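**Q** coordinates only, sequence not included:
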């Protein structure tokens, strides 16, 4: 098995929880930086994750195992949708889901570069809103993630301060909308 694929399989088999700080950059098809963001990520298998964006705007994206919550603090708005089987093709669900990666993705490339083992995945047809995901592993852990969407925009995420299998509580992924915010979708 190629090194990037082996690192991905080992991560999916061995890592139950993952926390990290991240820096994110969105670039246009001509590589102009459109926006940047930073925050923290926590994930726990199966199907739980929390992307906490701290800059430039405060936003939470939370999967509690059953629902996906997106909370924009500035807008005082929460959008809630059920987690669906098709969500397995999302990058966050790739890292936190319980399905075999080959059920939702095709491995299209595997290589070593700059001290990292890389694997490029393409989502299988149906439901994915991006064309490819590239994951760079350093010492067996995801260090970088790069997504290319249907408009040829690239989202690059670099992880730091990584910790694995720390016994995160399910309560980390529970979300109760604050009083006074608009809730769209879900049960309200």
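**A** Sure, I can see it. What you see is a predicted model; the values in this text were computed from it and never measured.
**Q** Please count neighbours and contacts with C-alpha atoms only from this point.
**A** OK.
**Q** Residue 162: which element?
**A** strand 154-164 (DSSP states H and E).
**Q** elements contacting that strand?
**A** Helices and strands touching strand 154-164, by 3 or more CA pairs under 8 Å, 6 or more residues apart in numbering; DSSP states H and E, are strand 17-27, strand 141-149.
**Q** The ones you listed into CSV, with extra columns for mean neighbour count?
**A** Putting these into CSV (neighbours: other CA atoms under 10 Å) gives the following:
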stretch, mean neighbour count
strand 17-27, 19
strand 141-149, 20
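**Q** Now do the top helix by length along the chain against strand 17-27, angle only.
**A** In the chain, assigned by DSSP state H, the helix with the most residues is helix 3-14. Angle between the axes of helix 3-14 and strand 17-27 is 140 degrees (criterion: axes from the mean of the first three to the mean of the last three CA atoms, to 10 degrees).
**Q** ok, second structure coming up, stack it against the first:
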């Protein structure tokens, strides 16, 4: 999930977009995870990512979940559990950007021992991202309805824990 945020920035920097003119990106996504024992899990939702490295993900299927990401931390809030887990930052944007290279219809990037493949459509817009995570799960993220530079209320990036929410601080830097 956090990887998706950084990949939006890679795409914008490496292709026809001028980073200085991009303030934000909104997109719908479907994330298909194939586990090492070939089970498939499919998530879907929408996301907002800004130039200031703030991101918000609203997962709608198979269950609701919200993810808030900034340069310091990731907060995963699960309303059904009334629980929020706070992780320290993981893969750094600079690490990914410094290693991104275009290869035909895709971008390849390496960071923290993970290789990311970002595929483009005929208009140089991202359509799919693939990578294998540290647990040997294959991730495929399909993007749609991408919108650039729309009006966004910054309050969407702020997590306000509902009363009674259990807050858990993870010692891990990934979730």
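**A** Arrived safely. All values derive from a computational prediction rather than experimental measurement.
**Q** And the TM-score, once the two are fitted together?
**A** The TM-score (TM-score structural alignment, normalised by the length of structure 2) is 0.76; 158 aligned residues with a CA RMSD of 2.7 Å.
**Q** follow-up on the earlier one: what sits up against the longest helix of structure 1?
**A** By CA atoms under 8 Å, 6 or more residues apart in numbering, the surrounding residues in contact with helix 3-14 of structure 1 are 95, 107, 110-112, 117-119, 136-137, 140-141.
**Q** The residue lying closest to residue 53 of structure 1 once chain neighbours are set aside - how many residues pack around it?
**A** Distances taken as CA to CA, 6 or more residues apart in numbering place residue 39 nearest to residue 53 of structure 1, at 4.4 Å, with adjacent residues excluded. Residues contacting residue 39 of structure 1 under the criterion other CA atoms under 10 Å number 19.
**Q** residues contacting the residue in structure 2 that residue 39 of structure 1 lines up against?
**A** In structure 2, the residue paired with residue 39 of structure 1 is residue 45, using TM-score structural alignment. For residue 45 of structure 2, the contact set (CA under 8 Å, 6+ apart) comprises 28-30, 57-61.
**Q** returning to that earlier point: the residue nearest to residue 53 of structure 1 and residue 77 of structure 1, how far apart?
**A** When distance is defined by CA to CA, to the nearest Å, residue 39 of structure 1 is 19 Å away from residue 77 of structure 1.
**Q** Also residue 96 of structure 1?
**A** According to CA to CA, residue 96 of structure 1 and residue 77 of structure 1 sit 25 Å apart.
**Q** Residue 51 of structure 1 sits in which helix or strand?
**A** strand 48-55.
**Q** what's the strand holding residue 162 of structure 1 in contact with?
**A** 15-29, 31, 142-148.
**Q** got the buried residues for the following helix or strand past it?
**A** Per DSSP H and E, the first helix or strand lying C-terminal to strand 154-164 of structure 1 is strand 182-185. The neighbour-count check on strand 182-185 of structure 1 (16 or more other CA atoms under 10 Å) flags residue 183 as buried.
**Q** Report the mean deviation for strand 182-185 of structure 1 after fitting onto structure 2.
**A** Its aligned residues in structure 2 lie a mean 1.2 Å from strand 182-185 of structure 1 after superposition (mean CA distance after the TM-score superposition for structure 1).
**Q** As CSV, the contacts of helix 3-14 of structure 1 with distance to residue 3 of structure 1 and secondary structure would be great.
**A** Below are the contacts of helix 3-14 of structure 1 laid out as CSV (distance: CA to CA, whole Å; DSSP: H, G, I helix; E, B strand; the rest coil):
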residue, distance to residue 3 of structure 1, secondary structure
95, 17, helix
107, 12, strand
110, 7, strand
111, 7, strand
112, 8, strand
117, 6, strand
118, 8, strand
119, 8, strand
136, 11, strand
137, 9, strand
140, 9, coil
141, 12, strand
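**Q** That's all I had, so thanks and see you.
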